[in-house]
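Trainee: Pasting a predicted model and its sequence here:
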Amino acid sequence: MLQAVPENYNQPLTRWGHSWRTFLCLVISGVAWASVVARQWEDFQAWFWLDLGVGLASFVLVSFRRRWPVPVAAILSLTGLVSMTAAGPATLAVVSLATRRKLPSIILVSLLSIVCGQAYTHYQPAYSSEDPAWLSFAFLLLMTIAVAVFGMYIGSRRELVWTLRERAHQAESEQELRVSQARSGERERIAREMHDVLAHRISLVTMHAGALAYRTDLPPEQIRETAKLIQEKAHEALTDLRQVLGVLRDDGIGDRPQPTLCDLPALIEEAAGSGMRIDFASEIEDGTPPSDQIGRTIYRIVQEALTNARKHAVGSHVTVRIVGDEESGVTVTIRNGIRVGSLGMPTTPGAGLGLVGVRERAALAGGTLEVSRTADTFTLRCWLPWT
């Protein structure tokens, strides 16, 4: 956010702004000069032309008040020694200086104005007044203070308006940033869901279809069973995809229940039924189970690990072990062998997004994920808090 300095909250003047300020200066100068102009013209014409010339020069000089506020205000205050027609520009310069609300310079220029104005009443031959000197001085003092206070009020108001406008712009920018971040987060969440769910289903379809292409000696009955299984998995993948697209369209389709830790045995059984060799062990402490979010994260991590094993290590042995309690959290360890050479069956290409997704899931749940690899083993280990 920009700093509230006079250069920021004193906005450039429009043509109308220049016009009404010039007119007001003319009015002030006319009222001030009216008290001496007749006598100057009749008895002291040299003072008349000096007063008028200095006044015209003051109208030119006052246009530079924002560029050099203190020098211009000081010079125009000094013109009060010889010119009443400079009263308007001098008043405008003091007001402009006061909008900056810098007390030392305001006090200095105000004192200079009072001294010059008081001096003018003493040595100006065309000036005459029946009022006592103290009354003239009091009037000049009050007018100077009023002009300075008015200028400071204008400066405060400009700063307040500018600050509110800047805060509104900043709030709008922050709101746009939050919306953008929310959209990005939602896209990432949907991408993770699509990858975790569809990759699992499609990998099963690919594995069974590859088996059909590889095993040409299967009896017709087994071919029909495998084809039926492929059809079921493809239908499940289509259902999951329709669910995700329904969320994107927000067309009122109800969300299916999200998987939790209780659904993990069914996932293991499904993977084992597709031909994978899996050893599963769960040593979760009895009592209060982990939260649904942690359970869902565990499910998705195991699902992705099984999908990767099915895609990149066909026929390998997979061990899944889950250990945890309320004090130490939950540790998920998944280990599978690394395939050496080719079995003649096609493999499913991967984009490397699976591990990225599970790392993000673990981080969002407040956990950590480590991946290690040896010559013959791939291990994924994840720690998650209990709640």
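Mentor: Alright, I've got the coordinates. Residues are numbered from 1 along each chain as shown.
Trainee: hey, let's count contacts and neighbours off CA atoms from now on
Mentor: Will do.
Trainee: For the protein, which segments are assigned as helices?
Mentor: 6-9, 15-33, 37-43, 45-61, 69-78, 87-98, 103-123, 133-214, 220-249, 264-273, 292-312, 353-364 (DSSP state H).
Trainee: And the ones you listed: which comes nearest Ser328?
Mentor: helix 292-312 (13.7 Å; CA to CA).
Trainee: So what touches that closest one?
Mentor: Helix 292-312 is touched from outside by 196, 199-200, 203-204, 207, 258-264, 267, 271, 276, 316, 318, 320, 332, 334, 336, 338-339, 347-350, 354-355, 358, 361-362, 365, 380, 384-387, with contacts defined as CA atoms under 8 Å, 6 or more residues apart in numbering.
Trainee: before we move on, what about stretch 108-125?
Mentor: 44, 70, 73-74, 77-82, 94, 127-128, 136-137, 140-141, 144-145, 148.
Trainee: Just the buried residues of these.
Mentor: Buried members of the contacts of stretch 108-125, counted by 16 or more other CA atoms under 10 Å: 70, 73-74, 77-82, 94, 136-137, 140-141, 144-145, 148.
Trainee: Please name whichever of the helices of the chain is nearest to Asp286.
Mentor: helix 292-312 (14.6 Å).
Trainee: how much does that closest one deviate in direction from helix 133-214?
Mentor: 40 degrees (axes from the mean of the first three to the mean of the last three CA atoms, to 10 degrees).
Trainee: quick one: buried residues of helix 292-312?
Mentor: For helix 292-312, by 16+ other CA under 10 Å, it's 293-312.
Trainee: Okay, one more to line up with it:
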Amino acid sequence: MSSREPRERSAFAKDPRSRPRPGNAKLLDLFYAALSALAALAWGVAASESGQITGDALFWLMLLGVVGSALLWWRRRHPVRVALVLACCFAVTDFALVAALFAVAGVATYRPRRVAFAVTALFAVMRVPFALWGPGDGTSPLVAIAVDVAVLALTTWYGRVMGSRLDLVIALREQARAAEAAALERTELLRAKERERIAREMHDVLAHQISLVSLQAGALKIRKDLPPEEVARAAETIYHSSHQAMEGLREILGVLRMGTVGNSLQPQPTLADLCSLFEECRAAGMSIEVANRLPDLSTASPVGRTAYRVVQEGLTNARKHAPGTTVHVLLERSGDGPSATSGNELVERPGDGLPERSGDELHILVRNPLVLGRDGPLVPGSQFGMIGLAERLEVAGGRLEHGVRRDAAGQLAFHLEAWIPWPK
């Protein structure tokens, strides 16, 4: 960027109409200067033929008119300065009349109203001595002054009209720029939200499948004495989990490549898919105890999808950080907020006579004992899953709590608890 560009921008910030001229404006200013110079020369020839002005005076006055006309090239950048110089020329000769009118119009167009009126008044006052004592054509001085004032007033009015139109054009351009910037900002915000949604879905899907692969691969590495049947089952789980992870990744990458937004991913899971999730985890070797106190798992899609992701994240964390332990899952409807459910309640299985609870919220609790000093490979955690869950629940109007607590038996366990408003 050149050193001149910041100065031009600062000038445009103070007065948008003083910005650099476009090509057509330069041609127009050149035309005005040439027209004014030709008028000065024509006026001089007419004065010479009529005998009003002759000799050196004619030469110098014609030169003054031509030089004054050349100043019109700067009438947009420095309208007041050009007008002040031409006012002096206008006070001593008629040859600068056309240039003076262009200068007055330029001030009225590019400067505030009070400045335009002051310059017009200056031209009228400085013209009075020439009308009274200058060479004339027999016209009364009062009539000449009145005509000059009328012409100057009309020129100022025309310049103000053109300035108002220019102000309107500039305001419309600024509004268009602001609207375009706002549209770009909204577009970027929508893209950021879409990327965030895709990233959350990627984490939810891939983290679950990759943790299954890691669990089975770790078991094969540690248990080298497994019978062939167990090895084959672990390999089958690794194959299916890897295949599902690849399918999910291919789908998400396809969405990113196509640049589409909206519900372009596969149908999202709901509460009804929790049974398949539990069976998939048990097939991978996890021990899960479920207390299902919900009368019906076919609830509304947004609530069911959020609840599924909460349970999935809880199982994924337990599989990564506490392998070999029993994970307890509680599903119930409750309107009492955070509950003090004990660990003994969680080991109950659906159909064991637990009373069904009704309330305004879906309460989910996933609990697994802490494992201290464990052997075997560690699966790294990024905390992005908890962040994504908190965002999901915030959008759904729910809340999330997680951390290490001591259960009824005095054992330290990690609790992941969520409350989601039940649809009415």
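Mentor: All right, it came through fine. Fair warning: this is a prediction, and the values are worked out from it, not measured in the lab.
Trainee: Buried among the contacts of helix 292-312 of the first structure? Need that as a selection in ChimeraX.
Mentor: Provided next is the ChimeraX selection string for whichever of the contacts of helix 292-312 of the first structure are buried by 16+ other CA under 10 Å:
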select :196,199,200,203,204,207,259,260,261,264,267,271,276,316,318,320,332,334,336,338,347,354,355,358,361,362,365,380,384,385,386
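Trainee: Now tabulate the helices of the first structure in JSON lines and tack on distance to Asp325 of the first structure.
Mentor: Converted to JSON lines, the helices of the first structure look like this (distance: least, CA to CA, whole Å):
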{"stretch": "helix 6-9", "distance to Asp325 of the first structure": "60"}
{"stretch": "helix 15-33", "distance to Asp325 of the first structure": "74"}
{"stretch": "helix 37-43", "distance to Asp325 of the first structure": "99"}
{"stretch": "helix 45-61", "distance to Asp325 of the first structure": "82"}
{"stretch": "helix 69-78", "distance to Asp325 of the first structure": "73"}
{"stretch": "helix 87-98", "distance to Asp325 of the first structure": "70"}
{"stretch": "helix 103-123", "distance to Asp325 of the first structure": "68"}
{"stretch": "helix 133-214", "distance to Asp325 of the first structure": "26"}
{"stretch": "helix 220-249", "distance to Asp325 of the first structure": "32"}
{"stretch": "helix 264-273", "distance to Asp325 of the first structure": "17"}
{"stretch": "helix 292-312", "distance to Asp325 of the first structure": "13"}
{"stretch": "helix 353-364", "distance to Asp325 of the first structure": "17"}
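Trainee: highest average neighbour count across the ones you listed?
Mentor: Mean neighbour count (mean count of other CA atoms under 10 Å) peaks for helix 87-98 among these, with a mean of 27.
Trainee: between it and helix 15-33, how big is the angle?
Mentor: Going by the same axes, to 10 degrees, helix 87-98 of the first structure makes 130 degrees with helix 15-33.
Trainee: tell me, helix 87-98 of the first structure lands on which residues of the second structure?
Mentor: Using TM-score structural alignment, helix 87-98 of the first structure corresponds to residues 97-108 of the second structure.
Trainee: what's the mean deviation for the matching stretch versus the first structure?
Mentor: Compared with the first structure after the fit, stretch 97-108 of the second structure shows a mean deviation of 1.7 Å (mean CA distance after the TM-score superposition for the first structure).
Trainee: What of stretch 157-172 of the second structure?
Mentor: Mean for stretch 157-172 of the second structure is 2.6 Å (mean CA distance after the TM-score superposition for the first structure).
Trainee: Where does that stretch end up in the first structure?
Mentor: Taking TM-score structural alignment, stretch 157-172 of the second structure hits residues 149-164 over in the first structure.
Trainee: what sits up against that stretch?
Mentor: For stretch 149-164 of the first structure, the external contacting residues (CA under 8 Å, 6+ apart) are 4-6, 8-10, 94-101.
Trainee: hmm, try it at 6 Å
Mentor: Tyr9, Val95, Ala98, Thr99, Arg101 (CA atoms under 6 Å, 6 or more residues apart in numbering).
Trainee: Including distance to Ser184 of the first structure, could the residues you listed go into CSV?
Mentor: Output for the contacts of stretch 149-164 of the first structure, formatted as CSV (distance: CA to CA, whole Å):
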residue, distance to Ser184 of the first structure
Tyr9, 36
Val95, 51
Ala98, 49
Thr99, 45
Arg101, 46
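Trainee: right, and the pair among these with maximum separation?
Mentor: Tyr9 and Val95 (15.2 Å).
Trainee: do you know how far the spatially most central residue of the second structure is from Glu8 of the second structure?
Mentor: The structure's the second structure has its C-alpha centroid closest to Glu185; by CA atoms, centre = their mean the separation is 1.8 Å. Computed as CA to CA, to the nearest Å, the Glu185 of the second structure to Glu8 of the second structure distance reads 27 Å.
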